[in-house]
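Enquirer: Next one to model:
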Amino acid sequence: MKLSPETIDKIAHLARLEVQEDEKQGLLDDMNKILTFMDKLNEVDTSGVEPLVYMNDEVNVLREDEIKQEISREIALKNAPKEDGKFFRVAKVINKP
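Expert: I've put the predicted structure just below:
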């Protein structure tokens, strides 16, 4: 499978990237190399190979959650630029229609 410059434009649009014209050929070459490599991997016979769930046999050692230091609401809000006595006040960042 070979990619075209139009495919680069579509991918850039979907990823919300601005790709300059002089960068397109390099991206096209790199992506075609990746796809060629993936085609090579598809040629490998993997029948009888169990899917790999973990990369190694190490077991993740988890610790219990403990409260180490507790601060009061007043102390937490003390250095807040804006607060209402209970919560931090922040500027609205999501506009709902």
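Enquirer: Please make it C-alpha for all contacts and neighbour counts, starting now.
Expert: Fine.
Enquirer: Now the longest helix along the chain: buried residues?
Expert: Assignment by DSSP state H gives helix 21-42 as the longest helix of the chain. For helix 21-42, the neighbour count (16 or more other CA atoms under 10 Å) marks K24, L28, N32 as buried.
Enquirer: which one of those sits closest to L41?
Expert: Using CA to CA, N32 comes nearest to L41 of the buried residues of helix 21-42, at 14.3 Å.
Enquirer: another one to check against the first:
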Amino acid sequence: LEHIKVSRVGNLNRTVEKLKENGLTIVGLDAAGDSEYTQIDFTGPVLVVVGSEGKGLSRLMRDNCDQVASIPMAGQISSLNVSVSAAIVLYEAFNQRSKAG
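Expert: Next up is the predicted model:
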């Protein structure tokens, strides 16, 4: 994870569909995720899509995801900044890949 490919695309949903067809696992990150991010397998080819701070993932994007994960919150905090959330999940991916060799 020293180098992460970042892209700007015209239509994110179409791009995600194409990447999924090419074998990537699509993981959405949303406060209303179905499982905790630590339960996701990040060792293979994966695309992480992060929902917006206000609205989370769109319904269509959520439908395009193979899995939707959340970061558990404690206390009165209901969500994190998008960049912080992405960093937490990317660090989990790094840890899993490091352990996998």
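Enquirer: Superposed, how do the two chains score by TM?
Expert: Aligned and superposed, the two chains score 0.28 in TM-score terms (TM-score structural alignment, normalised by the length of structure 1); 36 aligned residues with a CA RMSD of 2.6 Å.
Enquirer: For I8 of structure 1, give me its contacts.
Expert: For I8 of structure 1, the contact set (CA atoms under 8 Å, 6 or more residues apart in numbering) comprises K24, L27, L28.
Enquirer: Now do the SS call for it.
Expert: The three-state label given to I8 of structure 1 by DSSP: H, G, I helix; E, B strand; the rest coil is helix.
Enquirer: Would you check how far apart it and D30 of structure 1 are?
Expert: From I8 of structure 1 across to D30 of structure 1, the span is 11 Å (CA to CA, to the nearest Å).
Enquirer: show me where structure 2 has helices.
Expert: 12-21, 59-64, 82-100.
Enquirer: Show me what the first one is packed against.
Expert: Identification of packing neighbours for helix 12-21 of structure 2 by 3 or more CA pairs under 8 Å, 6 or more residues apart in numbering; DSSP states H and E yields helix 59-64.
Enquirer: Quick check, E17 of structure 2 in contact with R62.
Expert: No - E17 of structure 2 is beyond contact range of R62, at 11.7 Å (criterion: CA atoms under 8 Å).
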